[in-house]
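K.L.:
Here is a sequence together with a model predicted from it:
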Amino acid sequence: MLGGEGGKAVEYLKVDIYIHAKHKGNPRGAGEATAILEFISRKNEAHIRKATAAVENDTKNALTLKVIVTALKMLIKPCEVVLHTDNEYIKSCVALGWLETWRQQDWRKANGKQPANMELWKGFYISMQIHKITFMPYEDRQEFNNEN
């Protein structure tokens, strides 16, 4: 339970999102990413959902961010989310405060330029305002090993 408005306790649904991205090209190329969402409902029922994303000529960071935003949009109520990813850049943008700084500077980096994939970053930022999001290291998942 987490504190809510007016002193009422709010119970957030806990959701684990496991991110796996396959990308060919350095830095730009084609790739596909999958997000596996796992949660236990308030009725104590296990649920698994899947989100996918693809790019034809973009970076692995863009691909990973795209599937994260797609997965977070699937959540219809505020949740406590654990993102399992090996993408250090996305984790660093949050942990080092870059994302918040970009927002405060009208979506501009210190050099005055817009960050790459700005619309995806804006979508991720909005999701961070709705959900309590933390990061954990990526764990290999059986679901990913069965993909073709």
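P.N.:
Looks like it arrived, so ask away.

K.L.:
use CA for all of it now, contacts and neighbours both
P.N.:
Noted.

K.L.:
can you pull out the helices in this protein?
P.N.:
With helices called from DSSP state H, the chain shows them at 60-73, 88-95, 98-104, 118-130, 142-145.

K.L.:
deepest of these, which one?
P.N.:
Ranked by mean neighbour count, the helices of the chain are led by helix 60-73 with a mean of 23 (mean count of other CA atoms under 10 Å).

K.L.:
dropping in the other structure now:
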Amino acid sequence: MDLKRVEMYADGACLGNPGPGGWAALLRYGEREKLVSGGEDHTTNNRMELLAVISGLKALKEPCRVDVFTDSRYLQGAFAKGWLENWRTNGWRRADRRPVENQDLWQALLQALGTHQVEFHWVKGHAGHPENERVDREARRQASLRKRGLGENRT
């Protein structure tokens, strides 16, 4: 069965770390695009990076091949460098035996990945990549809305 090939551009932002945060994911299939976004009142940038990808994957209606483009070394490194598999094997503990931060979201991400074939790609942030700049603007807009008490949780 040939799966649809989807590009996802995902980013998170935080005003203060922790502070009000936002996330955004742009999904592209051929000429069709869908932008999903949201935020939280008190969070961290890493949590927003993870929520962007989780929410983007949840927005897909069927199993797909997904190329995820992110400027988050934290997110991309978890897969490319095997951190995530090591954390799972070690009972969600890091090499120094401390608990893994954001375990709830890593587990949610693993669940969201379940039906899809996903490959993560790192892009340099704030370097003129049009789609990365677009999701960055939306994530920062969501964080700003949260700061002003105007945002909704849309995860």
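P.N.:
Structure's in. What do you need? Please read all numbers here as calculations on a predicted model, not as lab measurements.

K.L.:
okay, the helices of the first structure in CSV with distance to residue 14 of the first structure next?
P.N.:
Supplementary listing: the helices of the first structure in CSV, determined by distance: least, CA to CA, whole Å:
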stretch, distance to residue 14 of the first structure
helix 60-73, 13
helix 88-95, 19
helix 98-104, 24
helix 118-130, 13
helix 142-145, 20
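
K.L.:
of all those, which lies closest to residue 10 of the first structure?
P.N.:
Distance to residue 10 of the first structure, taken as CA to CA, is lowest for helix 118-130 among the helices of the first structure, at 13.0 Å.

K.L.:
counterpart of residue 121 of the first structure in the second structure?
P.N.:
The equivalent of residue 121 of the first structure in the second structure is residue 106 (alignment by TM-score structural alignment).

K.L.:
Quick check: nearest residue in space to that match, chain neighbours excluded?
P.N.:
Nearest non-adjacent residue to residue 106 of the second structure, counting by CA to CA, 6 or more residues apart in numbering: residue 50, 7.5 Å away.

K.L.:
Does that neighbour touch residue 76 like I think?
P.N.:
No: checked against CA atoms under 8 Å, the pair residue 50 of the second structure and residue 76 is beyond contact range at 10.2 Å.

K.L.:
dump the residue contacts of the aligned residue in the first structure for residue 77 of the second structure.
P.N.:
In the first structure, the residue paired with residue 77 of the second structure according to TM-score structural alignment is residue 92. Counting by CA atoms under 8 Å, 6 or more residues apart in numbering, residue 92 of the first structure makes contact with residue 98.

K.L.:
State the distance from whatever residue of the second structure lines up with residue 61 of the first structure to residue 101 of the second structure.
P.N.:
Alignment note (TM-score structural alignment): residue 61 of the first structure maps to residue 46 of the second structure. Residue 46 of the second structure sits 9 Å away from residue 101 of the second structure, going by CA to CA, to the nearest Å.

K.L.:
Strands along the second structure, start to end?
P.N.:
4-14, 19-29, 32-43, 64-70, 117-122 (DSSP state E).

K.L.:
Quick check: residue 96 of the first structure vs residue 89 of the first structure, distance?
P.N.:
Residue 96 of the first structure is 10 Å from residue 89 of the first structure, where distance means CA to CA.

K.L.:
ok, back up a step: what's the closest of the strands of the second structure to residue 110 of the second structure?
P.N.:
Between residue 110 of the second structure and the strands of the second structure, the shortest separation by CA to CA is 10.8 Å, and it involves strand 117-122.

K.L.:
counting contacts, what elements does the closest one pack onto?
P.N.:
With contacts defined as 3 or more CA pairs under 8 Å, 6 or more residues apart in numbering; DSSP states H and E, the packing partners of strand 117-122 of the second structure are strand 64-70, helix 73-80.
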